[in-house]
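Colleague: Model the structure of this input:
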Amino acid sequence: MGERKLLCIADDSPECRAAVYFGALRAASTDAKLIILRVVEPMDPGLWSAMGEAMRERLRLEALDDLQELSDVAWQAAGLAPDLVVQEGTLDHQIRAFIDATPSVKTLLLAAAAGRGGPGPLVAAAMRGGFGFGARAVAIMIVPAGLSDEELADLAT
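Modeller: A predicted model of the protein is given here:
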């Protein structure tokens, strides 16, 4: 049996930090590898073809900076360095493509949002079962909003 990987989706939400913190502790306690995926998607997907290579590279470097901050969270939480991945395109398509291309990903980790807007689009889709996260089945773990690091650690181990 090969290495098991846990995939965490990075975005600009405050809950993302909690998901990475939880994911790092969970990966450490289950001898798995943590992957943090950031998807860069333009306001208009048709812009990718018109966008200059320099602008695309700038967006990619900004995404890598964001991922490095999350990598620091994982290191502080569990002393592990996650794999950092940046993909270009639409979020749902890139999640599916990454899961399909990476058979060692066994778990998708999503952070639930707090507030009136609901748990977030990916969590809502996962809960209603209308959004497939790839051609093969993976476990989906949803990290609740508003937990302290101590509460996250208790849930992760």
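
Colleague: C-alpha only now, for contacts and for neighbours.
Modeller: Will do.

Colleague: need the helices for the protein, in chain order.
Modeller: Chain-ordered helices for the chain, with DSSP state H as the definition, fall at 15-30, 47-50, 53-78, 91-101, 121-128, 149-156.

Colleague: residue contacts, the closest residue to residue 105 other than its chain neighbours?
Modeller: Counting by CA to CA, 6 or more residues apart in numbering, the nearest residue to residue 105 once its immediate chain neighbours are dropped is residue 5, at 4.4 Å. Listed by CA atoms under 8 Å, 6 or more residues apart in numbering, the contact set of residue 5 reads 27, 32-35, 104-107.

Colleague: what about 10 Å?
Modeller: Counting by CA atoms under 10 Å, 6 or more residues apart in numbering, residue 5 makes contact with 27, 30-35, 83, 102-108.

Colleague: I'd like the structure of this one too, to check against the first:
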Amino acid sequence: MSRIRRSTEEGHRRKFLVVIDDTTECERALYFAARRAEHTAGGLVLLNILPPADFQHWMGVEQIMREEATEEARAVLERAADKIREFTHVEPECVIREGRPADEILALIDEDEDIAILVLAAATGSEGPGPLVSIFTTRRAAALSVPVTVVPGSLSHEELDALT
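Modeller: Predicted coordinates for the structure are as follows:
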């Protein structure tokens, strides 16, 4: 169930949501969103999604594996936040979720009424724009309660600066 965005109300601010993953285009989405957040006095939410646990182990092994994955996700988010701090004064919120990426993105948008824009970047390879861009510009587009900005993965920092 989508909620009304509150990002324009007093005490709230518009947030840009970026999914931090291991794709090469992720850095473009991160750069664009951080610059837009800085130029518009907005916020930035960095989301890392752990794959759903589809294994059952005995004696706490599953819990240990989940904790290790969570620690790695924290490290990935902290590295992304450090990159942002190199060129902006934006202090991002870092969120870790577990599950299917599209479901977790939609759930976070629904829970945080200040998220106003989902920022994705298109891959530049011949295999297509990437799974999240494909999902949120086709099958799951109607489920979104915020617009999606798709950043061309081929743009340089200078070109992105001119757009932000």
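
Colleague: what's the TM-score here?
Modeller: Comparing the two superposed chains by TM-score structural alignment, normalised by the length of structure 1, the resulting TM-score equals 0.89, with 151 aligned residues with a CA RMSD of 1.6 Å.

Colleague: Deepest in the core, which of the helices of structure 1 is it.
Modeller: Mean neighbour counts were compared across those using mean count of other CA atoms under 10 Å; the top stretch is helix 15-30, at a mean of 23.

Colleague: just the contacts of residue 5 of structure 1 now: which is nearest residue 59 of structure 1?
Modeller: Taking CA to CA as the measure, residue 83 is the one of the contacts of residue 5 of structure 1 closest to residue 59 of structure 1, at 18.8 Å.

Colleague: what residue of structure 2 matches up with the closest one?
Modeller: Under the alignment (TM-score structural alignment), residue 83 of structure 1 pairs with residue 93 of structure 2.

Colleague: Give the closest residue to that match in space, chain neighbours not counted.
Modeller: Once chain neighbours are set aside, the closest to residue 93 of structure 2 by CA to CA, 6+ apart is residue 45, at 4.8 Å.

Colleague: burial of the counterpart of the one you found in structure 1, as a residue count?
Modeller: Under the alignment (TM-score structural alignment), residue 45 of structure 2 maps onto residue 35 of structure 1. Other residues near residue 35 of structure 1 number 25, with proximity taken as other CA atoms under 10 Å.

Colleague: and if you look at the one 4 residues further on?
Modeller: Around residue 39 of structure 1 sit 21 other residues, with neighbours defined as other CA under 10 Å.

Colleague: Who are the contact partners of it?
Modeller: Taking CA under 10 Å, 6+ apart, we find residue 39 of structure 1 in contact with 9-11, 60, 63, 85-95.

Colleague: Do I have it right that the residue nearest to residue 93 of structure 2 meets residue 80?
Modeller: No. In terms of CA atoms under 10 Å, residue 45 of structure 2 does not count as a neighbour of residue 80; the distance is 11.0 Å.

Colleague: Fine by me, thanks again.
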